[in-house]
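> Mind folding the following:
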Amino acid sequence: MQLDLTSGARRARISITPLIDVVFILLLFFMLSSSFMQWRQLDLPMPTAGSASDAPVVRIRLLNNAGAIEIGESRSRMGDTQWLKERVLDSSDAVFAVDVAEGVQMQAMIHLVDALKSAGATRVSLVGVLQ
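You can find the predicted model right below:
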């Protein structure tokens, strides 16, 4: 029996194509399963017994999901930050009571409370939300 010693041992080539496929599948999985939303804390103090104050109350009504708001007799949009800042500065010591019209989504209400806080309102209360 004669052995062929002239041909050297060939190394098996490892294809990286399946490895690249697995990496892209993992990348796709993690991109679809992760959330890119920013979570922030929204501070809404709950009233307690004996916590009534003599501060004036400014009622803000959220009319629809598009952000139409009404303060007293004047109407505007939530995106009009200058108008909202002026109303907050006019009543800086007041409690801003947010009233929501029927059918308005919770996210729109949260956007309004966030806009009020950004405009400088220090005391915000929710009124009539569960109607």
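> For the rest of this, base every contact and every neighbour count on C-alpha atoms.
OK.
> Which parts of this structure are strands?
57-62, 68-71, 74-77, 95-100, 124-127 (DSSP state E).
> One more, please, to line up against the first structure:
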Amino acid sequence: MAVKLQGIKRGRLSMTSLIDVIFLLLLFFMLTSTFSKFGEVELMAAGQGAGAGERQMLFVSLNEDSLSLNGQPADLERIADLIKLQPQAGRGHLVLISPGEDASSQRLVDLLSQLRQVGNLQTLVLG
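Next comes the predicted model:
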């Protein structure tokens, strides 16, 4: 007696669910990614004073709760206006910033963003 054994018949694999999963993963990663442009703050390390003689030097002392321009108390929101009122010599102003030990980096960034409003200004952050 001959026995006919049928092999296991495999059905077609449906790709529809795989495409749905890939689409959902793509959508998830697109929505969770950030496409924001980060702001830049230019810092220049203090070095040799090559062209410092041609600029009017100003000294800013930055602490967590106080700010002074050339030893006089100043307000962070008005620091740009105070520097604009200072007399210029040669090519503009050179602002030396001395952050105190208690000054946060956010406060330094806020100061640098305020000083960016002043034209012909070079800043040096002292360590």
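> tell me the most buried of the strands of structure 1?
Mean neighbour count (mean count of other Cα atoms under 10 Å) peaks for strand 95-100 among the strands of structure 1, with a mean of 22.
> how much does that one stray from structure 2?
Average distance, strand 95-100 of structure 1 versus aligned residues of structure 2 after superposition (mean Cα distance after the TM-score superposition for structure 1): 1.0 Å.
> about what we covered before: redo the strands of structure 1 as TSV? Include distance to residue 51 of structure 1.
Formatted as TSV, the strands of structure 1 follow (distance: least, Cα to Cα, whole Å):
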stretch	distance to residue 51 of structure 1
strand 57-62	14
strand 68-71	25
strand 74-77	30
strand 95-100	13
strand 124-127	13
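> For residue 30 of structure 2, what is the corresponding residue in structure 1?
Counting by TM-score structural alignment, residue 30 of structure 2 lines up with residue 30 in structure 1.
> Hmm, I typed the wrong one, I wanted residue 82 of structure 2.
Aligned partner of residue 82 of structure 2 by TM-score structural alignment: residue 87.
> ok, how many other residues are close to that match?
Residues contacting residue 87 of structure 1 under the criterion other Cα atoms under 10 Å number 16.
> Can you say which of the strands of structure 1 is nearest to residue 46 of structure 1?
Of all these, strand 124-127 sits nearest to residue 46 of structure 1, with 8.3 Å by Cα to Cα.
> helices or strands next to that closest one in the packing?
Other elements packing on strand 124-127 of structure 1 under the criterion 3 or more Cα pairs under 8 Å, 6 or more residues apart in numbering; DSSP states H and E are strand 95-100, helix 106-119.
> swap the cut-off to 7 Å and go again
strand 95-100 (3 or more Cα pairs under 7 Å, 6 or more residues apart in numbering; DSSP states H and E).
> who's in contact with the strand it packs on?
Strand 95-100 of structure 1 is contacted by residues 55-63, 123-129 when judged by Cα atoms under 7 Å, 6 or more residues apart in numbering.
> which of those sit farthest apart?
Farthest apart among those by Cα to Cα are 55 and 63. That separation is 24.8 Å.
> Which of the two has more residues huddled nearby?
Higher neighbour count among residue 55 of structure 1 and residue 63: residue 63, with 20 against 10, using other Cα under 10 Å.
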